[in-house]
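Enquirer: Fold the following, please.
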Amino acid sequence: MILLRTTWNTLRVMALDAREGFVEITRNGFALLGLLVIAAALMLSARPELRVTATTHLLAWLEARQITNTWSPAKSFAALERTTAGDPLDLPAEQASVTYWLSRKYNVSPEPLSVLVAEAFLLGERANIAPTLILAIMAIESNFNPFAQSSVGGQGLMQILPMQQAHKLAQLGGPMATFDPLSNLRLGVSLLHDLSVQKGSIDAALIAYAETTKSRESNYLERVLQEEQRLARITQSLRQARTQSEESRTKMRPVRWQAPVRSDSISL
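Expert: Down below sits the predicted model:
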């Protein structure tokens, strides 16, 4: 009996000590956590750039969790809003023909390619650069692969080097914008336009562009110009066919019969 009582008292003391130890460790842990929070707050207040970085990462983490938690098959159609694709038949005849020709040659689906062709024609008009030349550069630089990367770090359709274009990429959302097809295309055209202004000619701009994107093949300029000429022939043939069709319709248009004017008619 005495042995059982002694054992019970011993176990009770051990339990009480364990509880007090756990409470003490928890109290010290919360105190240490509070000190860490205060230290982090002081550091972030002294370093604004760290605060911005921490906020960005936190928001990205929360957004990722929200997307994961709220996704459902019924909402999968939202992907259509993020897809860079369109119907080539909605394009003008010249752009549609170029789209299908490039699609067959480079084994690229015509739907996403149609958006790039339309954007190249729009940017070319604004920058005073032949859209067929813009498309030829994309063909030679990346074979229309928006995720292409060269051995020297050129990325995307126009093989943009993120380190050299960091300032412009920051305006587009950061270095990952090189993998967005339209952003990469716009940045490449902007770079080509700036070089053409600096160098005084488009040929000199192409050579400088090849140096900028580290495309140092000896026949780079020749390959780009040959591809541009092929594309230009497609658009020119369509223009000629349209012109001839309009002329034919004009010649075949019937002449309206008019009654002869009588000499004794009354003029008002």
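
Enquirer: C-alpha from now on. contacts and neighbour counts both.
Expert: Noted.

Enquirer: Pull the number of nearby residues for residue 135.
Expert: 29 (other CA atoms under 10 Å).

Enquirer: Show me what the lengthiest helix in the chain is packed against.
Expert: Ranked by residue count, the top helix of the chain under DSSP state H comes out as helix 2-46. Packing partners of helix 2-46 (3 or more CA pairs under 8 Å, 6 or more residues apart in numbering; DSSP states H and E): helix 48-70.

Enquirer: Please report the distance of the residue nearest the centre of the chain from residue 92.
Expert: In the chain, the centroid-proximal residue (CA atoms, centre = their mean) is residue 180; its distance is 1.7 Å. As judged by CA to CA, to the nearest Å, residue 180 and residue 92 stand 24 Å apart.

Enquirer: Kindly report the same for residue 17.
Expert: From residue 17 to residue 92 the distance is 84 Å (CA to CA).

Enquirer: can you tell me the helix or strand for residue 112?
Expert: helix 110-127 (DSSP states H and E).

Enquirer: ok, and what's touching that helix?
Expert: Here helix 110-127 makes contact (CA atoms under 8 Å, 6 or more residues apart in numbering) with 84-88, 91, 95-96, 98-100, 103, 129-132, 134-135, 181-182, 185-186, 189-190, 193.

Enquirer: one more, for comparison:
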Amino acid sequence: MNKWLTNNSSNSQDQQSATLAAKDLLAHAMTPVYRVINSVLVVAVFMVVGLWLSGNGTNAGAFDLARILVPDEARHIVWSNGFGMLEQYKAANDSPTQMADSEIAAVIYSNKLNPIPASFNSAKQQTVALLMPSVGQIQVKSISHLADRIPASKVDPQALDSNLMSSIQNQRAVADFFEKKYKLDRTKIEEYVSKTILVAKEVKIDPVLLLAVISVESNFNPNTKSHAGAEGLMQVMTSVHKDKYELFGGTTEAVKPEVNIRVGAYILKYLIATAGSLRNGLKYYVGAANAENDGGYADKVMAERNRLISLCQTGSTNRVTLNGKDLRS
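Expert: Below is the predicted model:
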């Protein structure tokens, strides 16, 4: 009897050992399969999220997904290749307009700088009232000699100055808006708004548009820097635009608002002229030139721009008159 119990117990233990060994063997054999399944699931999740974020369903291409997952790298690809990359999306012809575009591209990406005027840009040369007048006293070289090479006829009228920011009242309203939105120091926001308006006059572009771009790009934090190298209020790719920073003393000056806004405004104006519209120019600016869409970037900038326009127009309802004529606020 005891012998039978002993044998039965031994058989039971052997069966348990065999079962455990079989499970271990199966688990070991299935490990590569589990890894493959997990990898597929991870990739699938990224693809689904990427396609969803792109807002274009299954029409989103590989560049769309890459741009959404690594937007800074996408911007770097577009900017570092110069605007030659964008030319492939334009009809090739020998018209005078095309020749003008080529000339602009050479100015922007040539390693040899054109002779730089020795004159400085100052408040005395500007006919705009500023919320912080002292900003106009800062001695900064003008970038207008480059910006003026961009044919005005090529720039979308929406990107041109609407004169809304020529009113101190509107400047103050915009400063109030950004101060509350980003909880900024009042002095700093007045400085940034004033510098943006000054640069906009110099480059001949809408200051409301520049303010909207700065808001979306950096939240008005001049120290913002992406891991791909975009810096400053306008998030300019410093390594790509070394030549333009040489105009202001080198890349060490890249994060200075008065420098960063000038370079960024010049690039944005060129892209708008090259792309043929304000929206396409914004799409190129964010690095989505050959993507189906820009992940909503242009919509964000346009929405912010429209908020500022509405804010200024609301403030203009209380009109001031002179000799019976309305004066635009």
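
Enquirer: what's near enough to touch whatever residue of the second structure lines up with the residue nearest to the centre of the first structure?
Expert: Counting by TM-score structural alignment, residue 180 of the first structure corresponds to residue 256 in the second structure. By CA under 8 Å, 6+ apart, residue 256 of the second structure lies in contact with 222, 232.

Enquirer: can we see that at 10 Å?
Expert: 222-223, 231-233, 262 (CA atoms under 10 Å, 6 or more residues apart in numbering).

Enquirer: Filter these down to just the ones in helices.
Expert: Per DSSP H, these map to helices at residue 262.

Enquirer: For the contacts of residue 256 of the second structure, work out which two are farthest apart.
Expert: Within these, two members stand farthest from each other by CA to CA: 223 and 262, at 16.2 Å.

Enquirer: Neighbour count: those two, which is higher?
Expert: residue 262 (28 against 14).

Enquirer: If you drop the residues flanking it in sequence, what lies closest to that one?
Expert: Leaving aside its sequence neighbours, residue 262 of the second structure sits nearest to residue 199 (CA to CA, 6 or more residues apart in numbering; 5.9 Å).

Enquirer: Give the aligned equivalent of that neighbour in the first structure.
Expert: Aligned counterpart of residue 199 of the second structure in the first structure: residue 123 (TM-score structural alignment).

Enquirer: Please apply the same query to residue 63 of the second structure.
Expert: Checking with TM-score structural alignment, residue 63 of the second structure has no match.

Enquirer: so which helix or strand takes in residue 63 of the second structure?
Expert: Counting by DSSP H and E, residue 63 of the second structure is part of helix 62-69.

Enquirer: which secondary structure elements does the next helix or strand after that helix contact?
Expert: Next helix or strand after helix 62-69 of the second structure toward the C-terminus (DSSP H and E): helix 71-80. Identification of packing neighbours for helix 71-80 of the second structure by 3 or more CA pairs under 10 Å, 6 or more residues apart in numbering; DSSP states H and E yields helix 62-69, helix 84-87, strand 230-231, strand 236-237, helix 278-285.

Enquirer: The first structure: matching residues for the third one?
Expert: Strand 230-231 of the second structure lines up with residues 154-155 of the first structure when matched by TM-score structural alignment.

Enquirer: Same check on stretch 295-311 of the second structure?
Expert: Under TM-score structural alignment, stretch 295-311 of the second structure corresponds to residues 218-234 of the first structure.
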